[in-house]
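Novice: Test case, fold it:
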Amino acid sequence: MNPIFSIWRQPTETMKYMLAKNSIGYSLLIYVLASISVGMVTMMDTGIFTGMPLALIVFISIAISFIGAIIGWFISTALYTWVGKWLGGRGRYAEMLTVIPASSIVQIWLSPMNLALLVLYGSTLFEAPVSEFEITTIPLGVYFLVNLVNLAVGIYGIVILCKGIGLVHGFSAWRGLGTVAIITGIMIVLGIILLLIFGAIIFAVITAMF
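Specialist: Alright, predicted model coming up:
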């Protein structure tokens, strides 16, 4: 079985295969390929690297994507294992670590589209929009089509993730979705709290200065 192809037709069987294979090396390979696919355009429209050679921009973008993916892999695995056990699961961290990368396999299939964007628009792809009323430096039709494809792939990736969590914990994909929802809710609350704290600190500093 080749997970890169079978994930579309047999997602559950593919994850069972990955669980049985229990290969961290294969999981890393998935993240390398997914990071190359997504990373080549991850800094699109930001303007952060304006003036840099295109090759360097792409390299830095891919490196950032890969590092972020690896850090997120270990942290999210711990959260999915922990919260899943709240919901009656029985999965182990090592098992979850093997299955979670399956949700990133679909991102590998975005590479032809992202490579085409890179070839067609080059450095322009990474420049910030000139006007505050613009949202991108590429044609709007292309921009919305790209985002529509990314949304569809992202949704399918979440479906795979929920199935994977359910598989490891021995419960349904719906309970897997509940696990993801709880973690997302916690992250949103923590984000709001941190934002309020930093806002209060900045307000206090400005007040003290004046």
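
Novice: Going by C-alpha atoms from here, please, whenever you check contacts or count neighbours.
Specialist: Will do.

Novice: Which elements pack onto the longest helix belonging to the chain?
Specialist: For the chain, the helix with the greatest residue count under DSSP state H is helix 173-209. In terms of contacts (3 or more C-alpha pairs under 8 Å, 6 or more residues apart in numbering; DSSP states H and E), helix 173-209 is packed against helix 54-86, helix 140-169.

Novice: To L195, which of these lies closest?
Specialist: Taking C-alpha to C-alpha as the criterion, helix 54-86 is the member of those that comes nearest to L195, at 20.9 Å.

Novice: any chance of the helices and strands packed on helix 173-209 in a markdown table, with distance to R9 and mean neighbour count too?
Specialist: Compiled in a markdown table, the helices and strands packed on helix 173-209 are given as follows (distance: least, C-alpha to C-alpha, whole Å; neighbours: other C-alpha atoms under 10 Å):
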| stretch | distance to R9 | mean neighbour count |
| --- | --- | --- |
| helix 54-86 | 24 | 17 |
| helix 140-169 | 11 | 18 |
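
Novice: Next, format those as a markdown table and append distance to R92.
Specialist: Formatted as a markdown table, these follow (distance: least, C-alpha to C-alpha, whole Å):
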| stretch | distance to R92 |
| --- | --- |
| helix 54-86 | 6 |
| helix 140-169 | 7 |
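
Novice: how about the ones you listed, which one is nearest I183?
Specialist: helix 54-86 (7.2 Å).

Novice: I'd like the distance from the closest one to the chain centre, please.
Specialist: 7 Å (C-alpha atoms, centre = their mean, to the nearest Å).

Novice: now the angle from it to helix 140-169?
Specialist: Inter-element angle recorded for helix 54-86 and helix 140-169: 40 degrees (by axes from the mean of the first three to the mean of the last three C-alpha atoms, to 10 degrees).

Novice: out of the helices and strands packed on helix 173-209, nearest to N2?
Specialist: Relative to N2, the nearest member of the helices and strands packed on helix 173-209 by C-alpha to C-alpha is helix 140-169, separated by 15.9 Å.

Novice: Here is the second sequence; please produce its structure so I can put it next to the first one:
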Amino acid sequence: MNEKMNPWLSVWVKPRKTMRYVIETKSMQYMLIVVLISGVIDILDKASNKNLGDSFALPLIILMALVLGPLFGWIGWWTSSGISYWVGKWFGGQGSFDDLRMAFAVSYIPLVLLGVFWIFDILIVGAALFTEAPEVPYSQIVWLIIRSIISVIVGIWSTVILINTVAEAHRFSAWKAFATIILPVVVPVFFVFLLFMFI
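Specialist: Sure thing, here's the model as predicted:
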């Protein structure tokens, strides 16, 4: 591939071409940085959703994210990539395990860029971000609403990107990629549902 690309920009509109470019030109260490940062952001998101600020001070929450985030991000990356590598083979996928790791890492790029908003979140709202019933002024509420809308849009688009990067890694259709991603989620839920039906 002769076309030079900036994955941080091109992934938004050309996910499959970006994926192929990354496989051919970028090292695993380069993508590992994306994975570790995404892990920090994921911990911050979970801390906010679980209202950890009701039990822990803001500096401790940030420290937990910086320490645990990269570890859990790395574990989740390997696990998700391994499952998609294995399931994708059922559909005739040709990607290697390293290709699938690249695919997931590339799909994390929008989430890492979204993580920049966390800096503004903490500066604008502070510890109230992590509490169950935050008392914040109207201006901060407006900011949180805008931030939530952007997060939903980026989250949906990240899923679209993941489907395309997995499709490119395995060199098959987006529909097969969708099945590769969704089956490991749907099948266990289905069996748990059947289990409860017969208990």
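
Novice: TM-score for this pair?
Specialist: The TM-score (TM-score structural alignment, normalised by the length of structure 2) is 0.81; 190 aligned residues with a C-alpha RMSD of 2.6 Å.

Novice: can you give me how far the longest helix of structure 1 is from the chain middle?
Specialist: Relative to where its chain is centred, helix 173-209 of structure 1 has its mean C-alpha point 19 Å off (C-alpha atoms, centre = their mean).

Novice: so stretch 91-104 of structure 1 matches what in structure 2?
Specialist: Per TM-score structural alignment, the counterpart of stretch 91-104 of structure 1 in structure 2 is residues 95-108.

Novice: what does the matching stretch rub up against?
Specialist: 7, 11, 19, 22-23, 28, 31-32, 34-35, 38, 77-78, 80-82, 84-85, 158-159, 161-162, 165-166, 169-171 (C-alpha atoms under 8 Å, 6 or more residues apart in numbering).

Novice: ok, now which ones touch the residue nearest the centre of structure 1?
Specialist: Among the residues of structure 1, the one closest to the centroid is A69, at 6.9 Å (C-alpha atoms, centre = their mean). Contacts for A69 of structure 1 were tallied using C-alpha under 8 Å, 6+ apart; they are 31, 35.

Novice: Check L79 of structure 1 too.
Specialist: Contacts for L79 of structure 1 (C-alpha under 8 Å, 6+ apart) come out as I183.

Novice: Mind checking what secondary structure F172 of structure 2 has?
Specialist: Here F172 of structure 2 takes the coil state, with states given by DSSP: H, G, I helix; E, B strand; the rest coil.

Novice: Three-state assignment for the nearest residue to it once chain neighbours are set aside, please.
Specialist: Once its chain neighbours are removed from consideration, F172 of structure 2 has its nearest residue in G93; the separation is 6.4 Å (C-alpha to C-alpha, 6 or more residues apart in numbering). Here G93 of structure 2 takes the coil state, with states given by three-state DSSP.

Novice: what's near enough to touch G93 of structure 2?
Specialist: Counted by C-alpha under 8 Å, 6+ apart, G93 of structure 2 has contacts 85, 170-172.

Novice: now with 7 Å?
Specialist: With contact taken as C-alpha atoms under 7 Å, 6 or more residues apart in numbering, G93 of structure 2 is in contact with 170-172.

Novice: with the residues you listed in mind, which one is nearest to N51 of structure 2?
Specialist: Within the set of the contacts of G93 of structure 2, H170 lies nearest N51 of structure 2; the separation is 39.0 Å, counting by C-alpha to C-alpha.

Novice: Could you report the distance from that closest one to S81 of structure 2?
Specialist: 12 Å (C-alpha to C-alpha, to the nearest Å).

Novice: Kindly reformat the contacts of G93 of structure 2 as a markdown table containing distance to L114 of structure 2.
Specialist: Rendered in a markdown table, the data for the contacts of G93 of structure 2 read as follows (distance: C-alpha to C-alpha, whole Å):
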| residue | distance to L114 of structure 2 |
| --- | --- |
| H170 | 27 |
| R171 | 28 |
| F172 | 29 |
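
Novice: which of these map to contacts in structure 1?
Specialist: Among those, those whose aligned partners also touch in structure 1, counting by both residues aligned by TM-score structural alignment, their matches' C-alpha atoms under 7 Å, are 170-172.

Novice: what's the closest of these to V112 of structure 2?
Specialist: H170 (24.0 Å).

Novice: so that closest one sits right up against Q94, yeah?
Specialist: Yes - at 4.7 Å, H170 of structure 2 and Q94 qualify as touching, with contact defined as C-alpha atoms under 7 Å.

Novice: Between those two, which contacts overlap?
Specialist: Between them, H170 of structure 2 and Q94 have no joint contacts when contacts are counted by C-alpha under 7 Å, 6+ apart.

Novice: sorry, back to before: now the longest helix of structure 1: buried residues?
Specialist: Within helix 173-209 of structure 1, the residues that count as buried by 16 or more other C-alpha atoms under 10 Å are 173, 175-180, 182-183.
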